[in-house]
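Asker: this one's sequence-less:
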């Protein structure tokens, strides 16, 4: 099974969301855009900003935590410039 660490961006909220999934990224994005309780359910313009694939769940969780620990929009934005 493959795991994906992904970053979503909302222009209207000027926010990033970092997560991981074993689902297809398109399916996961649809769920974020659906009506549900929680942070991402309130915002309706999420777009996929960045993603990385991992063969192991533990690697994906480690990378997700690393990115979340940055707490920096500027550093997240640098990911697409690599």
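Answerer: Received the coordinates, thanks. Given the structure is predicted, the values throughout are model-derived calculations rather than measurements.
Asker: hey, let's count contacts and neighbours off CA atoms from now on
Answerer: Will do.
Asker: What segments of this protein are helices?
Answerer: 25-33, 57-70, 73-78 (DSSP state H).
Asker: For residue 18, find the nearest of the ones you listed.
Answerer: Residue 18 lies closest, by C-alpha to C-alpha, to one member of the helices of the chain: helix 57-70, at 6.7 Å.
Asker: quick one on the thing from earlier: relative to residue 47, which of the helices of the chain is closest?
Answerer: For the helices of the chain, distance to residue 47 was read as C-alpha to C-alpha. The smallest value, 7.8 Å, belongs to helix 25-33.
Asker: Buried residues in the closest one, which are they?
Answerer: Under the neighbour-count criterion of 16 or more other C-alpha atoms under 10 Å, helix 25-33 has 25, 29, 32-33 buried.
Asker: and here's the other structure:
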């Protein structure tokens, strides 16, 4: 299998409602990971608290950077995480809906 020149890694935060329970995670495939969260099989903690709303994410090229950032955010106080989310997503919208529709429209417009 040939090596890819560019990889995508994601650090993300999901929750169940605005200012509700927060889960910070890391993945090499945000599409698959969010589908698992939506189906309730993302992780034990996330499924226990029904954490299905993507409220924050960051994209990285290098896995080491993404892992370092995930650990950093996980060690933060709860209020710092809330502040991080509210800087870019003040209404606590489910960003997955936007990402999902963007990826669907990109696939539809690509020539075959």
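Answerer: Alright, I've got the coordinates. The structure displayed is predicted, hence computed values, not measured ones.
Asker: TM value for the aligned chains?
Answerer: The TM-score (TM-score structural alignment, normalised by the length of the first structure) is 0.81; 80 aligned residues with a C-alpha RMSD of 2.3 Å.
Asker: so which of the helices of the first structure comes closest to residue 3 of the first structure?
Answerer: helix 57-70 (6.0 Å).
Asker: Please point out which parts of the closest one sit buried.
Answerer: If you call a residue buried by 16+ other C-alpha under 10 Å, then helix 57-70 of the first structure has these buried ones: 57, 60-61, 63-64, 67.
Asker: Give the other helices and strands that the longest helix along the second structure contacts.
Answerer: Determined from DSSP H, the single longest helix within the second structure is helix 95-109. Judged by 3 or more C-alpha pairs under 8 Å, 6 or more residues apart in numbering; DSSP states H and E, the packing partners of helix 95-109 of the second structure are strand 53-60.
Asker: Next, the mean deviation of stretch 62-70 of the first structure compared to the second structure.
Answerer: Here the mean offset of stretch 62-70 of the first structure against the second structure after fitting is 0.3 Å, by mean C-alpha distance after the TM-score superposition for the first structure.
Asker: quick one: contacts of that stretch?
Answerer: 5, 18-20, 76 (C-alpha atoms under 8 Å, 6 or more residues apart in numbering).
Asker: which two from those end up farthest apart in space?
Answerer: 20 and 76 (15.3 Å).
Asker: Tell me which of those two has more neighbours.
Answerer: Applying other C-alpha atoms under 10 Å to residue 20 of the first structure and residue 76 shows that residue 20 carries more neighbours, namely 22 against 18.
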